[in-house]
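S.K.: What follows is a predicted protein model with its sequence.
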Amino acid sequence: MNTVTRPRILVVGAGFAGVDCVRRLERRLSPHEADVTLVTPFAYQLYLPLLPQVASGVLTPQSIAISLRRSQKYRTRIIPGGAIGVDLRAKVCVIRTITDRIVNEPYDYIVLAPGSITRTFDIPGLTDHAFGMKTLAEAAYIRDHVISQLDLADASEDPAERASRLQFVVVGGGYAGTETAACLQRLTHAAVERYPRLDPALIKWHLIDIAPKLMPELGDKLGRSALEVLRRRGIEVSLGVSIAKAAEEEVTFTDGRVVPTRTLIWTAGVVASPLIGTLDAETVRGRLAVNADMCLPGEDGVFAVGDSAAVPDLAKGEGAVCPPTAQHASRQGKAVAENVIAALRGQPLRPYRHKDLGLVVDLGGADAVSKPLGVELHGVPAQAVARGYHLAALRTNVAKTRVMTNWLLNAVAGDDFVRTGFQARKAAKLKDFEYTDAYLTKEQVREHVEKARSRAV
């Protein structure tokens, strides 16, 4: 069988779902059975759960950027870019490469795993003044930014400027926001010892969330344990509160408080990638509605998984869908690969089923809360479970070794609190990293594909 006649499998996205799908396809398919192509801007998988530890300097960025080219069975063709539209009728994916060239990639089978973007609201000044925590570049930038606030506050003779630079606001009481606030507070608490001119009492961290509870998925007991840890460290946690407006030097809360700050970190949830909006298909709260076997109803060879897919949660039933977590994405990636192979070979597809392994939240140092297999833990035992889980989830031995080495080095030697300055002259707010204006509309996708066909004829 030659290259032209081999089925073409296109996987969109190199998150947990996309990478695990590609790896399973590489292991289970012979080189002559199908061609596998992956669309991603970067040739690495980002281990997102440890991003707050990169922001706080516990881990180096490289340690959680796991190369896609280390697999011994690697044979997947990688297109360096992002999918900006899909024409389901023509079976063509429109891709914007990292050089801004737009190309059409035909497929026979497509797995949509484009992930999610930060969920924002129509809050004045939010996208212009808030930082996100979804990418490696954002985490590295936030670390530089936080340390620079200490540097600038130390050099300033203006009490008002000093106060605003030493207040930090994190919005979002889920896992990402809680871990971000906890890890960065430890960074500033340790760093202030190197700034004898700064009063540690001036450094204030605020964690706010519109929900009445912190990380409600953990349950009341562990949620309260996490809350106690944060408050014991001096983090002011405000629940039932959000942002009314944001400005360059202050943030106004919905309860009327005005906090002078130069640092607003927004982690208030995620929404499906805008790519899903380019498909003429049914959605559930913005996520692509698929069957339990992860197939798009009424479409041949179209699958969707991860944060952008509303995969039925058969373990819960009653119309429940799987939450957008790394645990589900990874499992769905493997399961959808098996279904693509089954479709390729004319075999029946299997529905996605799972058994919940629990949740882990690393609050830095010896503090953590975990719920492995329903067992509630906090403190050192929870930290051991959390770090053990992360090590097990990292895909390569090189990544595991890097992370363990970073943890050990940080525990023994601490941090030097060095700013890299790599992005010092570049904008790095939410609007600068999400690229939401890069996607095409449904009509633009069809028009682009039809024009390309006409030129080919």
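M.R.: That came through, no problem.

S.K.: hey, let's count contacts and neighbours off CA atoms from now on
M.R.: OK.

S.K.: Show me what counts as buried in the strand ranked longest in the chain.
M.R.: What stands out as the longest strand in the chain, according to DSSP state E, is strand 77-87. Neighbour-count burial for strand 77-87, with 16 or more other CA atoms under 10 Å as criterion, is recorded at 78-87.

S.K.: can the residues you listed go into JSON lines with extra columns for distance to H189?
M.R.: Putting the buried residues of strand 77-87 into JSON lines (distance: CA to CA, whole Å) gives the following:
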{"residue": "I78", "distance to H189": "42"}
{"residue": "I79", "distance to H189": "43"}
{"residue": "P80", "distance to H189": "40"}
{"residue": "G81", "distance to H189": "39"}
{"residue": "G82", "distance to H189": "39"}
{"residue": "A83", "distance to H189": "42"}
{"residue": "I84", "distance to H189": "42"}
{"residue": "G85", "distance to H189": "45"}
{"residue": "V86", "distance to H189": "48"}
{"residue": "D87", "distance to H189": "52"}
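
S.K.: List just the nearest of these to V12.
M.R.: A83 (6.9 Å; CA to CA).

S.K.: Which of the helices or strands spans K334?
M.R.: helix 326-344 (DSSP states H and E).

S.K.: Summarise which helices and strands that helix is packed against.
M.R.: For helix 326-344, the elements it packs on are helix 16-28, judged by 3 or more CA pairs under 8 Å, 6 or more residues apart in numbering; DSSP states H and E.

S.K.: So the nearest residue to D415 once chain neighbours are set aside versus R165, what's the distance?
M.R.: Nearest-residue entry for D415: G57, 7.1 Å, with adjacent residues in sequence omitted and distances by CA to CA, 6 or more residues apart in numbering. G57 sits 19 Å away from R165, going by CA to CA, to the nearest Å.

S.K.: what's the answer for L51, then?
M.R.: 23 Å.

S.K.: Also L48?
M.R.: From L48 to R165 the distance is 27 Å (CA to CA).

S.K.: Between the two, tell me which one has more neighbours.
M.R.: For L48 versus R165, neighbours defined as other CA atoms under 10 Å are more numerous around R165 (26 against 18).

S.K.: Put this next to the previous one:
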Amino acid sequence: MVKERARILVVGGGYVGMYTALRLQRNLRRELRRGEAEITVVTPEPYMTYQPFLPEAAAGSLSPRHVVVPLRRVLPHCRVVVGEARSVRHAERTATITTLATEERGAPPEELPYDELVLAPGSVSRTLPVPGLADHGIGFKTVEEAIGLRNHVIEQMDIASSTRDPAIRDAALTFVFVGGGYAGVEALGELEDMARYTARYYHNLTPDDLKWILVEASDRILPEVGEEMGRYTVTELRRRNVQVLLGTRLESCADRIAVLSDGQRFPTRTVVWTAGVKPHPVLDATDLPRTERGRLRCTAELTVEGHAHAWAAGDAAAVPDVTAPGTDCAPNAQHAVRQARVLGDNIARSLRGEPLRTYSHRYAGSVASLGLHKGVAHVYGRKLKGYPAWFMHRAYHLSRVPTFNRKARVLAEWALAGLFKREIVSLGSLEHPRAEFELAAGGKPPHDPKGSS
């Protein structure tokens, strides 16, 4: 039984935020019903994005709405606030948040008191001061970015098909991806596969006209699947005419020209930045201890070191890996989901005065998709490639996506995709849904700073 009424604030609605709230909702079922506890989730979006499915959403293998989970449906006993935490003063047990309502009114941020804090804001793209990146770069971390990139790739093919200018055509058909981790390799693999299929419907384009370039600063890609599988991935991509440039950096993409550290220059209208992530900036506005890399310094019980009633996990937290002393758990989805379960249990145990559990999980391995029926995997010491790895990738992530509803919809969509042809429609106008009406009403069409259409 909870000793007193507990106000639990969860900052973030991603993997850790959603799964922790879900676990708390189950563990504190009676307390929530009696009003002895309340759970508030503050999140910028009213849904959790299952990021491993973003490449398939970009390729059109999955509908965008099936890679997100509506928080209000899975967290019916929690208060979901769509907004952002601007700062946290844990010494005062107060968080400053902005909501859609405060932004609409131009009102000052709200002060939200709490008793227990779960900081799980996740991470944001880690960018470098590359000239032109802010103007022309495309991220790949949200479902909006994934669908926007799909529309953009097909629009570039439309541009190339409708022009006789070889310079415009070459720039439109050159796609540069920066970063050889999961996000970059899977996004490139799925989109190259999709574009190769789409090219058959253009009378003056062939798959060989498209130029795909993967730029990686280190000497290997996909380090998570091991050196051997990483080398296989490089070979597989190069066999598909993808230029894999290792030990190379993007120096500039100003004026729509990708300039690389090895001196190569590629006129391009597409630069996709997937070169890593960093902890969410809200951590800078807290009074909690952090590591030199900016992550919250945590204990193996998922408490913030030296601060009672503060908890953290996932990308924002440096959690000691008890299976490998002296190291921290890697900031990935595999750890985040498992940490969230322990975190939800430990908060409930703390409220009831029970001993806390230690988070311990031995890394199982990794799987990655390289397009339809292609993949690599290194799981429990076994190495797989090609179709078996691709099948394992789908099976694993189908088992991990939250709710039976989502599992059934994803499985049904995969089954239908196996029976029918791919969709090759670009809906770039979704980014400016009022453009046509504004023009008809005498206004000016919106300016697209990226020039993607």
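M.R.: Here it is on my side, so go on. Computed from a prediction, not measured in an experiment: that's the story for all the values here.

S.K.: Please state their TM-score.
M.R.: Here the TM-score for the pair of chains, by TM-score structural alignment, normalised by the length of the second structure, is 0.90; 425 aligned residues with a CA RMSD of 1.7 Å.

S.K.: and which of the buried residues of strand 77-87 of the first structure is nearest N339 of the first structure?
M.R.: Out of these, the member with the shortest distance to N339 of the first structure (by CA to CA) is V86, at 20.7 Å.

S.K.: Counterpart of that closest one over in the second structure?
M.R.: Using TM-score structural alignment, the partner of V86 of the first structure in the second structure is V88.

S.K.: can you check R402 of the first structure too?
M.R.: The alignment partner of R402 of the first structure in the second structure, by TM-score structural alignment, is R409.

S.K.: Return the residues in contact with the counterpart of A113 of the first structure in the second structure.
M.R.: By TM-score structural alignment, A113 of the first structure lines up with A120 in the second structure. Shown in contact with A120 of the second structure (CA atoms under 8 Å, 6 or more residues apart in numbering): 10-14, 16-17, 312-316.

S.K.: Name the nearest residue to A120 of the second structure, sequence neighbours excluded.
M.R.: G12 (5.0 Å).

S.K.: What separation do you get for that neighbour and V41 of the second structure?
M.R.: Noted for G12 of the second structure: a distance of 7 Å to V41 of the second structure, by CA to CA.

S.K.: do E190 of the second structure as well
M.R.: As judged by CA to CA, E190 of the second structure and V41 of the second structure stand 33 Å apart.

S.K.: Equivalent analysis for Y232 of the second structure, please.
M.R.: Counting by CA to CA - Y232 of the second structure and V41 of the second structure are separated by 43 Å.

S.K.: what's the burial count for the closest residue to A17 of the first structure other than its chain neighbours?
M.R.: Distances taken as CA to CA, 6+ apart place G333 nearest to A17 of the first structure, at 4.0 Å, with adjacent residues excluded. Per other CA under 10 Å, the neighbour tally for G333 of the first structure reads 27.

S.K.: Now for G333 of the first structure: which residues touch it?
M.R.: Counting by CA under 8 Å, 6+ apart, G333 of the first structure touches 16-22, 305-306.

S.K.: That one corresponds to which position in the second structure?
M.R.: By TM-score structural alignment, G333 of the first structure lines up with A340.

S.K.: now do Q53 of the first structure
M.R.: Correspondence of Q53 of the first structure to the second structure, assessed by TM-score structural alignment: E56.

S.K.: is it true that that match lies in a helix?
M.R.: Yes: counting by DSSP: H, G, I helix; E, B strand; the rest coil, E56 of the second structure is located in a helix.

S.K.: How about it: what's its closest non-neighbour residue?
M.R.: Leaving aside its chain neighbours, E56 of the second structure sits nearest to L62 (5.7 Å; criterion: CA to CA, 6+ apart).

S.K.: From R150 of the second structure, how far out is the one you found?
M.R.: Separation of L62 of the second structure from R150 of the second structure (CA to CA): 12 Å.

S.K.: In terms of neighbours, single out the busier of these two.
M.R.: Neighbours per residue (other CA under 10 Å) separate L62 of the second structure from R150, with R150 holding more: 24 against 21.

S.K.: can you tell me which residues contact the closest residue to I243 of the first structure other than its chain neighbours?
M.R.: Excluding its sequence neighbours, the residue lying closest to I243 of the first structure (CA to CA, 6+ apart) is F253, at 4.5 Å. Contact analysis of F253 of the first structure by CA under 8 Å, 6+ apart lists 241-245, 259.

S.K.: Report the buried members of these.
M.R.: Buried members of the contacts of F253 of the first structure, scored by 16+ other CA under 10 Å, are 241-245, 259.

S.K.: Can you flag which of those residues belong to helices?
M.R.: Taking DSSP state H, every one of these sits outside helices.

S.K.: Distance of the match of Q53 of the first structure relative to I221 of the second structure?
M.R.: With the distance defined as CA to CA, E56 of the second structure ends up 20 Å from I221 of the second structure.

S.K.: Enumerate every residue touching the equivalent of L384 of the second structure over in the first structure.
M.R.: Counting by TM-score structural alignment, L384 of the second structure lines up with L377 in the first structure. By CA under 8 Å, 6+ apart, the contact list for L377 of the first structure reads 222, 369-371.

S.K.: hang on, the earlier thing: helix, strand or coil: sort out the residue nearest to D415 of the first structure for me.
M.R.: What three-state DSSP gives for G57 of the first structure is coil.
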